[in-house]
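Asks: The following comprises the amino acid sequence and a computationally predicted model.
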Amino acid sequence: MIFEELELPGLFRVAPEPHTDERGFFARTHCESELSERGLIGRFTQSSVSFNHRRGTVRGLHFSTAPHAETKLVRCTAGAIHDAVVDLRPGSPTYLRTALVTLSAANRHALYIPAGLAHGFQTLSDDAEILYMIDRPFVAAAADGVRWDDPAFGLTWPEPITVIAPRDLAFPDWAGR
């Protein structure tokens, strides 16, 4: 696997290293020891799938609060998404800055998202499916979020928004916390 640290500390794009032959290829997409060797969490206790019917769907920006803050490894297994991550760690040198990454079934990249970052995405295709590997069980009482259009983050979504959940529309701006 190839690890590329992105502009937010601890945020990595993880690309497979395919071994090819006449049949196609084989590639590792997760390895606990390779993650651990880099000081990253490598053990994930839960997997979840997000399936989205329509291009332009926005989900997020979501995070879980301490002590249930989650580290995730996110991969798009069908279609494509515009992934957005916001640093909400108060002591971080990149506090409130964003990172944007395209994940797709075609590029097979994953995004390693450490605890303390908010995460969301917009689908760039119909029938987009996203696989989440999460380091701890979900705790509903710790689930939180901030607005997808919060001016503090300056996010621009590449597509017109076609679908967004009422819950995501109701999240407050970060400054209002």
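Replies: Alright, I've got the coordinates. Numbers count the residues shown, from 1 in each chain.

Asks: okay, CA-based contacts and neighbour counts for the rest of this
Replies: Noted.

Asks: what's the span of stretch 91-111 from first residue to last?
Replies: 22 Å (C-alpha to C-alpha, to the nearest Å).

Asks: what comes up buried for that stretch?
Replies: 96-98, 100-105, 108-111 (16 or more other C-alpha atoms under 10 Å).

Asks: second one coming, line it up with the first:
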Amino acid sequence: MPKVLGDSRGWFMRTYSKDRFAEIGHSKEWVQMNHSYTALKGTVRGMHFQQPPYEEIKLVRCIAGSAYDVIVDLRKNSATYLQWFGAEISASNKQMMYIPEGFAHGFQALTDGVELVYCHSEFYTPASESGIRYNDPKINIQWPLAAIELSARDQQHPLL
């Protein structure tokens, strides 16, 4: 979690430091930043990833509202293959989610008006874009709310 320094004026936090990220093995450059807005509580976006050789690392931060952020390990030789992890990220808790290469990513809006900012280690490559179904029974992600407002694309991602 970023260290938040506050006083009567407000607060300050560093969201990226090359040397601190090197401590966890991150050496890639951030090449693209995206910002998403999700209007309605319960909306699910995901589970997205890019196929090799365009696999990407993501760093996701919530700057408005609250989201349940989820990652799924898709690395076939991993001890945590097909396991998922989810955590609340919000403007108030200032948590961020680091998503390694080989993981699918998605989130559910826990409030109306959720905004996320994403850093990416690879450029968006439409021909490499892929996904898995948000409700795949083989993974069994426990979303906190009933899922609403899924895109047609997200509803049609394949089951494993």
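Replies: Structure's in. What do you need? Remember, predicted model here, so these are calculated numbers, not experimental data.

Asks: hang on, the earlier thing: give me the subset of the buried residues of stretch 91-111 of structure 1 lying in helices.
Replies: The members of the buried residues of stretch 91-111 of structure 1 all map outside helices under DSSP state H.

Asks: which of those residues sit farthest apart?
Replies: Leu96 and Ala105 (28.7 Å; C-alpha to C-alpha).

Asks: got a list of what the residue in structure 1 sticking out farthest from the centre touches?
Replies: Distance from the C-alpha centroid of structure 1, by C-alpha atoms, centre = their mean, peaks at Glu22 (33.2 Å). Counting by C-alpha atoms under 8 Å, 6 or more residues apart in numbering, Glu22 of structure 1 makes contact with nothing.

Asks: That one pairs with which position in structure 2?
Replies: Correspondence of Glu22 of structure 1 to structure 2, assessed by TM-score structural alignment: Ser8.

Asks: same deal with Ile113 of structure 1?
Replies: Under TM-score structural alignment, Ile113 of structure 1 pairs with Ile99 in structure 2.

Asks: for structure 2, which residue is closest to the average position?
Replies: Structure 2, centroid-nearest residue using C-alpha atoms, centre = their mean: His105 at 4.7 Å.

Asks: and the helix or strand that contains it, what other elements does it pack with?
Replies: According to DSSP states H and E, His105 of structure 2 maps onto strand 103-109. If contacts are counted by 3 or more C-alpha pairs under 8 Å, 6 or more residues apart in numbering; DSSP states H and E, strand 103-109 of structure 2 sits against strand 44-50, strand 66-73.

Asks: Report the separation between the match of Ile113 of structure 1 and Ala146 of structure 2.
Replies: Relative to Ala146 of structure 2, and taking C-alpha to C-alpha, Ile99 of structure 2 is found at 24 Å.
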